[in-house]
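K.L.:
predicted model, plus sequence, below.
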Amino acid sequence: MAKRPASSSGHGDMPIDSGGATDGLEDASLFDERLFFAHQPAKTALRDRPAKSPSTPANAEVHYHGHRERLRNRYRDSGDAALADYEILELLLFRLIPRRDTKPIAKALLARFGTLGGVFGAPANLLQEISGVGEAVALDLKLVASVAQRMLKSEITGKPVLSSWKALIDYCHSAMAHETREQFRLLFLDKRNALIADEVQGLGTVDHTPVYPREVVRRALELSATAVILVHNHPSGDPTPSRADIEMTKTIIDTARPLGITVHDHIIIGKNGHVSFRALRLV
């Protein structure tokens, strides 16, 4: 039996139950809120006013339209201090999802991931598990996270890291605290202790990353680095060093020292804090 043509007015973000047929529409997972509305004819000159259904009175306002303007005005007049975290996220989602009430989506994201940092640090595939967040919106949220990380990294690049310690910790926390697997990151420094390279040497599992001390030293020599800071994360959230962490750090120090390379510190990043081996007198 021939399939009937796909309707241009069907809701692209809703699955269609037709006994296995999709009436010519692509898989619903490929659609998100913006893609659906990109194909709809414009109904109004106002940026955020959605099209009204035939049953909606001509002079009626969709309930969230005025809310968006009030929230924008509060931010414009008083800055971010006047807004709760979910409202900041909602304000961003206005741009990503132009014609949908985004307050429930913002609250659902925070309920799932805990904090704004958790939302922006979450993997794109997990973000898409929230109703209303498609692939494009998830990637836009990750783009915001990337911009924030680049901004923080710019505060330490080319500067003496040891005198910019808070900026260094902020950057490492932004880059690693919400990763679901362990990362082993190397910060290579020149003779002024300025950052010359920031590299992830290894990715591991939820509780282990293989580290090769000779590779750490080899890369430092390639970059003409005279010092290095080791950084890795604990996806469990607890930054307490393990016995293996301590032994691995000692091995790297012993391998690097004869070649004139100093290990300034080993930092472990957790969701709620960090641990410095130097502060613990383990380096």
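P.N.:
Looks like it came in fine.

K.L.:
contacts and neighbour counts: CA atoms only from here.
P.N.:
OK.

K.L.:
what is the longest helix along the chain packed up against?
P.N.:
Longest helix in the chain by number of residues, with DSSP state H as the criterion: helix 135-154. Secondary-structure packing of helix 135-154 (3 or more C-alpha pairs under 8 Å, 6 or more residues apart in numbering; DSSP states H and E): helix 116-121, helix 124-127, helix 165-176.

K.L.:
can you do 10 Å?
P.N.:
Contact here means 3 or more C-alpha pairs under 10 Å, 6 or more residues apart in numbering; DSSP states H and E; on that basis helix 135-154 packs against helix 33-38, helix 85-96, helix 116-121, helix 124-127, helix 165-176.

K.L.:
structure two is appended below for comparative analysis:
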Amino acid sequence: MVSVSSLMISDVAADEALAPIKTARKSAHAHHLGHRERLRARAKAGGLVALPDYELLELFLFRAIPRGDVKPLAKRLLTRFGSFGGVLGASIEELCTVSGIGEAAAMDIKLLHEATLRAGRDKIVKRPVISSWSALLGYVRVALANESREQFRVLFLDKKNQLIADEVMNRGTVDHAPVYPREVMRRALELSSSNIILVHNHPTQPISITLDHAPNR
């Protein structure tokens, strides 16, 4: 027969044994919270531009991963994909291969990528492309620099050289993307485009993008 007093002693002993573990967990949780607040404070005081890539990525990951230390995860992402732009350009499937990244975090990263693309597109939409050439180059670099396969896309322009549409016409392999002139011209006629800019990248050559400007006659 086991007495009540012996059970109470056992419970007390168990609590005492677990106390250091509970204390360590609370301490780690408080440390992570403190680190997040310090990082936010530094970003606010010095501006986001002053943060290194891993801290900027870490700050963004706070949204999808509300608890824990995400600094090692941010560094793993940068190591895996080579750069901040490489992380943004990775697919959801590729991002999810990194330990610690789930579908929600991967979707958040792709959301940031899409927002970056749209911000770049805003600089050239409804502006004469020739007079905004630097903005055009910046936009296509963001859109294509981190593509792992060759991509052929067309910028369709109106009579004033203003952008009507930017469309991916084909995706190929790492060193080849087929081009079908008939499809390009058919789409140009559908959009009543007067000029087109043909864009394709070379994934085997870092940040190598070719632009060809041609009137649609």
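P.N.:
Looks like it came in fine. All figures in this text were calculated on a predicted structure; none of them were measured in a lab.

K.L.:
mind checking the TM-score on these two?
P.N.:
Remark: TM-score between the superposed chains equals 0.82 [TM-score structural alignment, normalised by the length of the second structure]; 193 aligned residues with a C-alpha RMSD of 1.9 Å.

K.L.:
thinking again about what came up before, tilt between the longest helix of the first structure and helix 165-176?
P.N.:
Relative orientation of helix 135-154 of the first structure and helix 165-176, computed by axes from the mean of the first three to the mean of the last three C-alpha atoms, to 10 degrees: 160 degrees.

K.L.:
where in the second structure does helix 135-154 of the first structure align, residue-wise?
P.N.:
Following TM-score structural alignment, the partner segment of helix 135-154 of the first structure in the second structure covers residues 103-122.

K.L.:
same thing with stretch 111-119 of the first structure?
P.N.:
The aligned range for stretch 111-119 of the first structure is 79-87, by TM-score structural alignment.

K.L.:
around the residue nearest to Phe37 of the first structure when sequence neighbours are not counted, how many other residues sit close by?
P.N.:
Sequence neighbours aside, Arg99 is the residue nearest to Phe37 of the first structure in space, at 7.6 Å (criterion: C-alpha to C-alpha, 6 or more residues apart in numbering). Number of residues near Arg99 of the first structure (other C-alpha atoms under 10 Å) recorded here: 19.

K.L.:
next: Pro206 of the second structure.
P.N.:
Neighbours of Pro206 of the second structure (other C-alpha under 10 Å): 10.

K.L.:
helix, strand or coil for it?
P.N.:
coil (DSSP: H, G, I helix; E, B strand; the rest coil).

K.L.:
run through the residues that contact it.
P.N.:
145-146 (C-alpha atoms under 10 Å, 6 or more residues apart in numbering).

K.L.:
hang on, the earlier thing: ends of the match of stretch 111-119 of the first structure, how far apart?
P.N.:
Taking C-alpha to C-alpha, to the nearest Å, the first and last residues of stretch 79-87 of the second structure lie 9 Å apart.

K.L.:
next, Met248 of the first structure: secondary structure please.
P.N.:
Quick answer, by three-state DSSP: Met248 of the first structure is helix.

K.L.:
quick check: the gap between it and Leu83 of the first structure.
P.N.:
Counting by C-alpha to C-alpha - Met248 of the first structure and Leu83 of the first structure are separated by 45 Å.

K.L.:
repeat for Leu139 of the first structure
P.N.:
Using C-alpha to C-alpha, one gets 24 Å for the distance from Leu139 of the first structure to Leu83 of the first structure.

K.L.:
can I get the helices and strands packed on helix 135-154 of the first structure in CSV including distance to Leu189 of the first structure and mean neighbour count?
P.N.:
Output for these, formatted as CSV (distance: least, C-alpha to C-alpha, whole Å; neighbours: other C-alpha atoms under 10 Å):
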stretch, distance to Leu189 of the first structure, mean neighbour count
helix 33-38, 44, 16
helix 85-96, 36, 18
helix 116-121, 27, 20
helix 124-127, 32, 17
helix 165-176, 13, 19
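
K.L.:
make a markdown table out of those helices and add distance to Ile269 of the first structure.
P.N.:
Shown next, in a markdown table, are these (distance: least, C-alpha to C-alpha, whole Å):
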| stretch | distance to Ile269 of the first structure |
| --- | --- |
| helix 33-38 | 35 |
| helix 85-96 | 23 |
| helix 116-121 | 14 |
| helix 124-127 | 21 |
| helix 165-176 | 6 |
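
K.L.:
for stretch 185-193 of the second structure, grab the matching residue range in the first structure.
P.N.:
Under TM-score structural alignment, the match for stretch 185-193 of the second structure is residues 217-225.

K.L.:
buried residues, that stretch. List them.
P.N.:
Neighbour-count burial for stretch 217-225 of the first structure flags 217, 220-221, 225 (criterion: 16 or more other C-alpha atoms under 10 Å).

K.L.:
what does stretch 116-123 of the second structure give?
P.N.:
117, 120-121, 123.

K.L.:
start to end distance for stretch 96-107 of the second structure?
P.N.:
Across stretch 96-107 of the second structure, first to last residue, C-alpha to C-alpha, it's 10 Å.

K.L.:
what are the contacting residues of it?
P.N.:
60-65, 70, 72-74, 76-77, 80, 87-88, 90-95, 109-111, 113.

K.L.:
so which residues make contact with stretch 173-186 of the second structure?
P.N.:
Contacts for stretch 173-186 of the second structure (C-alpha under 10 Å, 6+ apart): 147-154, 156, 167, 169-172, 187-189, 191-193, 196, 198, 200-205, 216-217.
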